[in-house]
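Structural data only, the sequence is not supplied:
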């Protein structure tokens, strides 16, 4: 039976499989790769789903990321209503303004710097797994493993005291939930700004071995960063380094447990770990609503006339399942070679995620420890009872009950 989709359509959200994007994307790729999209507030834009189109758009300097990304409940301002980008919020800036901030921040996420973090990540992972085992089974792998490992890593990198880490984790989760009330959202944003503002003031006079201190006191050969710039950069790093990797760890563990053949391959051959991490990133693509871009000028793209201010949503999840690029794209293959068509789970172009290397090493260490310490790990509930998070900006699991044998 042919699926008929409305034109313009709303952003697809309903999933039939917990590991696959909504089925509408498959139809769109075949029949309407550029689809008119009904945006919140009554405006219309475009939704694109093919790998080549998404990759080209994200590298096109005629388009810029807006302050607000499109989600099912996004309140999108009209172009004339958009406020100036806050100082330091470089995710919403274009070069050359963006380039300065990326130069300052990228040095903390090089391969060398992330390798230096390996002993810390290993220690945190072992502590979290030990805590879950000692607490007894069944255990919630999301609460013990997926959420706290990246939270402890990134808050430690920023110099946030361990006692305050749960507050920051709660504020980030609330700020990225689609169901958060306006009061709770305001409380979360206030908590982030006030907490990090106080941290920056403290590090100004009491520097330590952390990113905030280095941003304040490091010799960068340029004008010193302001208080507001350091606060906003810290918020970006906190959100990007916490919730994204947390969802990949939780959803990735769920996917591995539900694909026992692939999991057995990984257990039998540790040389597959690097390709396995890339395949999980492609297959799961937790940026579930895509990346939003706004046209900076009237232009033509793929034979279509785009007007200044028009919005395009690039679906990373659909692009990473494009059958024109990947053989059997809906199959999880931990040995898949992506050398000719790398996934776009971290985006593409000048705004590609800075923390990609950190996320990769966290996943490799965490999954390696999980398989080593709990070789007979299994779900403690039927798979259809695992609650997944279509109510979040980044897709993942809310809880992952597991049991094991020693």
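Good, I have the coordinates. Owing to the predicted nature of the structure, the values given are computational and were not obtained by experimental measurement.

can we go C-alpha only for contacts and neighbour counts from here?
Fine.

The top helix by length along the chain: which residues count as buried?
For the chain, the helix with the greatest residue count under DSSP state H is helix 227-257. Using 16 or more other CA atoms under 10 Å as the test for burial, helix 227-257 gives 228-235, 237-257.

What is that helix packed up against?
Counting contacts by 3 or more CA pairs under 8 Å, 6 or more residues apart in numbering; DSSP states H and E, helix 227-257 is packed against helix 148-158, helix 165-176, helix 182-205, helix 211-217, helix 260-268, helix 273-284, helix 356-373.

Need those in CSV (columns: distance to residue 311 and mean neighbour count).
CSV is the format used below for the helices and strands packed on helix 227-257 (distance: least, CA to CA, whole Å; neighbours: other CA atoms under 10 Å):
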stretch, distance to residue 311, mean neighbour count
helix 148-158, 32, 22
helix 165-176, 21, 18
helix 182-205, 25, 16
helix 211-217, 34, 21
helix 260-268, 39, 14
helix 273-284, 25, 21
helix 356-373, 26, 19
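
TSV for these, including distance to residue 304?
As requested, those are exported to TSV (distance: least, CA to CA, whole Å):
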stretch	distance to residue 304
helix 148-158	42
helix 165-176	33
helix 182-205	38
helix 211-217	43
helix 260-268	42
helix 273-284	28
helix 356-373	32
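
Against that first model, consider the following:
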């Protein structure tokens, strides 16, 4: 009985303490208890109950929170410009928005990114936090390493023609440059906004000039070329800006994944694979095979790229599934694109540091392949003729000898001639 009374008293104390640490707010659904020290309000509290999905909240993406604050700041200034907001209130809102832009109060943005209602819950989370902050403040590039190291190029997995390791890696770099340029170009499609068009893009309830002023303020705040969309109804229903940007992220993922897979092939071995390059050994690769070291960084990059490719499909499906004048699936689009950007942002520096910067070349292996490859005959055509080189290729395959080995045996060329033919500059078109 004593323990039971103790427990009842303890529960009573907890309830009293809880009541003292909460405040009551209400909306159209009724009253709700909110933690007293929370800057969010009743609509956020309801969302926290209704959307316990992933545990991934808006605070996981600081730039997303900052972007929300920038939008609210632009909206406030535009409302002040058109006479809908008093200067003193504008000042308070500006301070609150700037605080969030500066990285403060981010722990108050708690709504799960997976949510219904076309993002209304996340939007209200921002509104409530900014409002309470305002009240409180008012008192109320690339190189060309290994450029002289010859190797055999491969097409369809077969020996092709000579190239240098530098050319191979330079091509990797140029692929990534092209993807970065594409991302920069499509970013412009994210800079059209439809603020002030309200529900479906007709501008109902918005003050004249508001939409234009929001765009102007957003451009100044973000430093981006933000403009008002030419067709606000189209901008409200269409998600093509997101589709294009997500597609560019996917394109980057395809390029990075292809390069990662190439690195895995090039480092395969060490005794029974290609083994042309070495990747930094980061950790043991097996609990049962001593000495095995796996290409863990390219494998990691592949997995992240697969995720980005999947995120692009998510954006595609969400964009095409919106009904009539509004798309209710914008939240999942935002989640997908922010996750893709975040994965790249975090993994690229790590990939360079733990993998790319530490790559070395196995020159003896490369020389061995050059000596034995049948593909070298293409370079000998101008000197020995097509008929002779064809005979050499056939004999090399039949006898398992290298082309240069046969040339030396038959004394078809001198060592000086061979050396000139194998000059990296002339052999790979770099002169």
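Here it is on my side, so go on. The structure presented is a predicted model; accordingly, all values stated were derived computationally and were not measured.

What's the TM-score once they're superposed?
TM-score of the superposed chains, computed with TM-score structural alignment, normalised by the length of structure 1, equals 0.23; 160 aligned residues with a CA RMSD of 7.1 Å.

quick revisit: so which of the helices and strands packed on helix 227-257 of structure 1 is nearest residue 111 of structure 1?
Evaluated with CA to CA, those place helix 356-373 nearest to residue 111 of structure 1, the distance being 6.4 Å.

packing partners for the very next helix or strand once past the closest one?
With elements assigned by DSSP states H and E, the helix or strand that comes after helix 356-373 of structure 1 is strand 378-379. Packing contacts for strand 378-379 of structure 1, counted by 3+ CA pairs under 8 Å, 6+ apart, involve strand 401-403.

I'd like to know which elements the strand it packs on is packed against.
If contacts are counted by 3+ CA pairs under 8 Å, 6+ apart, strand 401-403 of structure 1 sits against strand 139-140, strand 378-379.

how about TSV for the ones you listed, with distance to residue 114 of structure 1 added?
Output for these, formatted as TSV (distance: least, CA to CA, whole Å):
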stretch	distance to residue 114 of structure 1
strand 139-140	28
strand 378-379	31
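
Redo the ones you listed as a markdown table? Include distance to residue 129 of structure 1 and mean neighbour count.
Listed next are those as a markdown table, based on distance: least, CA to CA, whole Å; neighbours: other CA under 10 Å:
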| stretch | distance to residue 129 of structure 1 | mean neighbour count |
| --- | --- | --- |
| strand 139-140 | 10 | 20 |
| strand 378-379 | 15 | 20 |
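
Other residues contacting stretch 114-132 of structure 1?
108, 139-141, 144-145, 148-149, 152-153, 357-358, 361-362, 365-366, 369-370 (CA atoms under 8 Å, 6 or more residues apart in numbering).

separation between residue 334 of structure 2 and residue 211 of structure 2?
Here the criterion is CA to CA, to the nearest Å. By it, residue 334 of structure 2 lies 23 Å from residue 211 of structure 2.

what's the spacing between residue 361 of structure 1 and residue 156 of structure 1?
Distance from residue 361 of structure 1 to residue 156 of structure 1, by CA to CA: 16 Å.

Repeat that for residue 172 of structure 1.
Counting by CA to CA - residue 172 of structure 1 and residue 156 of structure 1 are separated by 15 Å.

what does residue 278 of structure 1 give?
From residue 278 of structure 1 to residue 156 of structure 1 the distance is 26 Å (CA to CA).

thinking again about what came up before, which one of residue 334 and residue 211 of structure 2 has more residues nearby?
Neighbour count, other CA atoms under 10 Å: between residue 334 of structure 2 and residue 211, residue 211 has more, with 24 against 18.

any idea which helix or strand carries the more buried one?
Assigned by DSSP H and E, residue 211 of structure 2 falls in helix 210-222.

Residue 175 of structure 2: what's it in contact with?
Here residue 175 of structure 2 is in contact with residue 255 (CA under 8 Å, 6+ apart).

That one - that's part of a helix, no?
Yes: the assignment for residue 175 of structure 2 (DSSP: H, G, I helix; E, B strand; the rest coil) places it in a helix.

How much space separates it from residue 257 of structure 2?
12 Å.

Who are the packing partners of the strand or helix carrying residue 25 of structure 2?
Using DSSP H and E, the element containing residue 25 of structure 2 is strand 22-27. Here strand 22-27 of structure 2 touches strand 30-35, helix 42-50, going by 3+ CA pairs under 8 Å, 6+ apart.

right, so the ones you listed: which one is the most enclosed?
helix 42-50 (a mean of 19; mean count of other CA atoms under 10 Å).

got the buried residues for the very next helix or strand once past it?
Sequence order places helix 62-81 as the next helix or strand after helix 42-50 of structure 2, per DSSP H and E. Under the neighbour-count criterion of 16+ other CA under 10 Å, helix 62-81 of structure 2 has 62, 64-81 buried.
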